[in-house]
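Asker: Whatever this is, show me its structure:
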Amino acid sequence: MAAKLPESLFGSEPTSSMNVRASPSTSGTNNTHGGVHPSRQYYLEQLIVALRNDHTREEALHLLYKSCRAHEDLALLLWHSFETIYILLKEIIGVYRLISTPELTESVSMRACNALALLKCVATHPNTRMLFIKARIPLYIYPLLNNTNKESSHERLRLISLGVIGALVKAGDAEVITFLIENQIINHCIHCMEVGSVLSKTVATYVVHKILMQDEGLKYCCTFAHRFYALGHALAKMVENLPEEPSEQQLQLLKHIISCYQRLSQSPRACDGLKFCLPTRLRDATAINLLCVDQTTITLLEQLVYNVSIGHQSTTKPFGKSLMHLLKG
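Answerer: Model prediction:
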């Protein structure tokens, strides 16, 4: 049972009527937490202090997690407060030994997920993202991505861990992408594509696509055959496993898969490889029937099929013909 935070110390979160912004600092100094109303900032600071106490940490984690979306500057408070990041990492490291055992209960998993969600908050904020990278914090998350267990308590950890990486790549920062590439994130994403739920597969594929959109990421995946075929096999397997009538979540996954393939087709080496390993379901009418209401993804699919059909002579030539015409021709 989670320890209850003493009301005299924390009280309750300020109501929405207090949700106003403090005036920007005009003194020229760095106002680290200037975007949070004083009442709310005090509430958050008290929760952060509670993280240092073993008896109040679990509930403080939960309450801070609930505050993530409402307080965009919570990341600054978390990063710049004493011992907070260390405490969050300790929570995550504490579940390492449970990953390969049946002892990872729902409550233990949820507690670690709350800590991961707070790290995601730090990874998302533009003022703390690079600090997060320079401290090499993503490396502490990698062991959670290597998990092969598919039970819900394990899947929850995998999904929120991928969410942290997704938050890092969302802005497309080249330095962030370089760090992740150098530390083998593609391999971890491929593993999640193979063992994760539809949601985990979707986030992992999204991360790979964001990396491929950087020239360095595309080069990394296409320079050596084993890298290309490992990624290509994982993408193809996901396409093959899609049902005839996919759910909305599965359609979202398909869109990310097509985006990855289309980007790969812009590499001459990968384009040659795709002639042999592009799934049949993406070459016939199956995919276009599934995506009939998503013109953006259909356009990507048309570009993909066009690139593969002509080889690497051109990757930007407009079509002038529909996908169905190309398939028949």
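Asker: CA only for contacts and neighbour counts going forward, please
Answerer: OK.
Asker: number of nearby residues for Leu47?
Answerer: 22 (other Cα atoms under 10 Å).
Asker: That one: what's it in contact with?
Answerer: By Cα atoms under 8 Å, 6 or more residues apart in numbering, the residues touching Leu47 are 10, 60-61, 63-64.
Asker: Switch those over to CSV; also include secondary structure.
Answerer: Below are the contacts of Leu47 laid out as CSV (DSSP: H, G, I helix; E, B strand; the rest coil):
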residue, secondary structure
Phe10, helix
Ala60, helix
Leu61, helix
Leu63, helix
Leu64, helix
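Asker: Another for comparison:
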Amino acid sequence: MQQKLAQSDEEKIYALVLELLNPDIREHALLELSKNREQYEDLALVLWHSYGVIPVLLQEIVSIYPLLSPPTLSGAVSNRVCNALALLQCIANHNETRGLFLRAHIPLYLYPFLNTTSKTRPFEYLRLTSLGVIGALVKNDNPEVTNFLLSTEIIPLCLRIMESGSELSKTVAIFIVQKILLDDTGLYYICQTYERFYAVATVLHTMINQLVEAQAMRLLKHVTRCYLRLSENPRAREALRQCLPEPLRDGTFHQVLKDDIATKRCLAQLLINLSDGMN
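Answerer: Predicted coordinates for the structure are as follows:
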């Protein structure tokens, strides 16, 4: 019985994928597939290899570009395109389709969404869902992903969101930057020129100042890890000795970190790294 049920569910998925090709019922198919994407582990393969599906998803994305400037995106349109983005996230997340997704340069279609600044809910949801697709790419520590992202403007886009986005968007954006930094190529790239290092360090400094007020634990954890990773580069370490924000040195976050052993260790290691060679 269980097997039969699973088969009928699978047939339902295939039927919905076919419905994506019909503009009259596509919106329903996008919603249902996006809601059930966790249930069917091979959905990414079916989406990628089904005739016409990827062009349809890209068409959904490109069709709302005119609504980005001036910002006229409604909640219903935002929800629809976010359902299409959720399916792309499913493809970005799958080991067998991730490389194909990158080589087709599909992440670039999302950058106009990351470049928006409107604070309205439809735009915030659009940015967050787009960041989720990039987050799915970076979470598997794949050098091909890092190399691809470094060849695009993802770092400046993430830095702007880290500075002025919602707390949730900031968290995903800094997660992406942290993952790029954890790759040796990414760390080298960011520390290669003073301008790149300064751009990242300035935004991290701004975030620390904001966190003195906000005390957002998840963000503080990511910011600390970014600083720790930067301190592992000799040139960046020298610069951080001069420009590490005072609240990281003076115990400002002692209370908020009291139960977070891992982040306390990161901060302690950061301060040790910066104190070496100063005496």
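Asker: And the TM-score between them?
Answerer: Overlay of the two chains. TM-score (TM-score structural alignment, normalised by the length of structure 2): 0.96; 279 aligned residues with a Cα RMSD of 1.7 Å.
Asker: rewinding a little: report the two of the contacts of Leu47 of structure 1 separated the most.
Answerer: Phe10 and Leu61 (13.5 Å; Cα to Cα).
Asker: Settle it for me: which of those two has more neighbours?
Answerer: Per other Cα under 10 Å, whichever of Phe10 of structure 1 and Leu61 has more neighbours is Leu61, with 25 against 16.
Asker: Structure 2: which residue goes with the more buried one?
Answerer: Under the alignment (TM-score structural alignment), Leu61 of structure 1 pairs with Leu30 in structure 2.
Asker: ok, now which ones touch the residue lying closest to that match once chain neighbours are set aside?
Answerer: Setting aside the residues directly before and after it, Leu30 of structure 2 is nearest to Asn83 in space (Cα to Cα, 6 or more residues apart in numbering), at 5.7 Å. Residues counted as contacts of Asn83 of structure 2 (Cα under 8 Å, 6+ apart) are 30-31, 34.
Asker: Aligned counterpart of Tyr42 of structure 1 in structure 2, please.
Answerer: So Tyr42 of structure 1 corresponds to Glu11, using TM-score structural alignment.
Asker: roughly how far is the helix or strand hosting its match from the heart of the chain?
Answerer: Assignment of secondary structure by DSSP states H and E places Glu11 of structure 2 within helix 2-19. Relative to the chain's own centre, helix 2-19 of structure 2 is displaced by 31 Å; criterion: Cα atoms, centre = their mean, to the nearest Å.
Asker: Show me which positions of that helix end up buried.
Answerer: 10, 13-14, 16-19 (16 or more other Cα atoms under 10 Å).
Asker: could I get those residues as TSV with distance to Asn140 of structure 2?
Answerer: Putting these into TSV (distance: Cα to Cα, whole Å) gives the following:
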residue	distance to Asn140 of structure 2
Glu10	27
Ile13	26
Tyr14	28
Leu16	29
Val17	27
Leu18	30
Glu19	31
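Asker: if we take these, which one ends up nearest to His254 of structure 2?
Answerer: Minimum distance to His254 of structure 2 across those is 50.1 Å, recorded for Ile13 (Cα to Cα).
Asker: what's the mean distance for the longest helix along structure 2 versus structure 1?
Answerer: Secondary structure of structure 2 per DSSP state H: the longest helix is helix 194-214. Once superposed with structure 1, the aligned residues differ from helix 194-214 of structure 2 by a mean of 1.4 Å; criterion: mean Cα distance after the TM-score superposition for structure 1.
Asker: Show me what counts as buried in that helix.
Answerer: 197-198, 200-205, 207-208, 211.
Asker: likewise stretch 272-279 of structure 2?
Answerer: For stretch 272-279 of structure 2, burial by neighbour count (16+ other Cα under 10 Å) applies to 273-274.
Asker: Pull the residues that contact it.
Answerer: Contacts for stretch 272-279 of structure 2 (Cα under 8 Å, 6+ apart): 231-232, 237-238, 240-241.
Asker: Repeat that for stretch 188-205 of structure 2.
Answerer: Here stretch 188-205 of structure 2 makes contact (Cα under 8 Å, 6+ apart) with 150, 159, 162-163, 181, 223, 230, 233, 235-236, 244-245.
Asker: in what helix or strand does Glu96 of structure 2 lie?
Answerer: Going by DSSP H and E, Glu96 of structure 2 is not in any helix or strand.
Asker: What lines up with it in structure 1?
Answerer: For Glu96 of structure 2, the residue aligned by TM-score structural alignment is Asn127.
Asker: before we move on, what about Phe197 of structure 2?
Answerer: By TM-score structural alignment, Phe197 of structure 2 lines up with Phe228.
Asker: didn't Tyr142 of structure 1 look like it was pressed against His188?
Answerer: Yes - judged on Cα atoms under 8 Å, Tyr142 of structure 1 makes contact with His188 at a distance of 7.3 Å.
Asker: Ala262 of structure 1 and Ile298 touch, don't they?
Answerer: Rather than Ala, residue 262 of structure 1 is Gln. No - using Cα under 8 Å, Gln262 of structure 1 is not in contact with Ile298; the gap is 10.9 Å.
Asker: And Val198 of structure 1, how close does it get to Glu248 of structure 1?
Answerer: 10 Å (Cα to Cα, to the nearest Å).
Asker: Compare these two (neighbour count), which wins?
Answerer: The neighbour count for Val198 of structure 1 versus Glu248, taken as other Cα under 10 Å, is higher for Val198 (20 against 9).
Asker: any idea what the more buried one aligns with in structure 2?
Answerer: Aligned partner of Val198 of structure 1 by TM-score structural alignment: Glu167.
Asker: dump the residue contacts of its match.
Answerer: Contacts of Glu167 of structure 2 (Cα under 8 Å, 6+ apart): Leu219.
Asker: and what of Thr185 of structure 2?
Answerer: By Cα under 8 Å, 6+ apart, the residues touching Thr185 of structure 2 are 146-147.
Asker: Please identify the helix or strand for it.
Answerer: Following DSSP H and E, one finds Thr185 of structure 2 within helix 184-192.
Asker: now Leu21 of structure 2
Answerer: Secondary structure (DSSP H and E) places Leu21 of structure 2 outside all helices and strands.
Asker: That one pairs with which position in structure 1?
Answerer: Using TM-score structural alignment, the partner of Leu21 of structure 2 in structure 1 is Arg52.
Asker: One more: Thr185 of structure 2?
Answerer: Thr185 of structure 2 maps onto Glu216 in structure 1, by TM-score structural alignment.
Asker: So which residues of the stretch 51-200 of structure 1 form strands?
Answerer: With strands called from DSSP state E, counting those that start in this stretch, the stretch 51-200 of structure 1 shows none.
Asker: hang on, the earlier thing: for the match of Leu61 of structure 1, what are its contacts?
Answerer: Leu30 of structure 2 touches 20, 80, 83-84, counting by Cα under 8 Å, 6+ apart.
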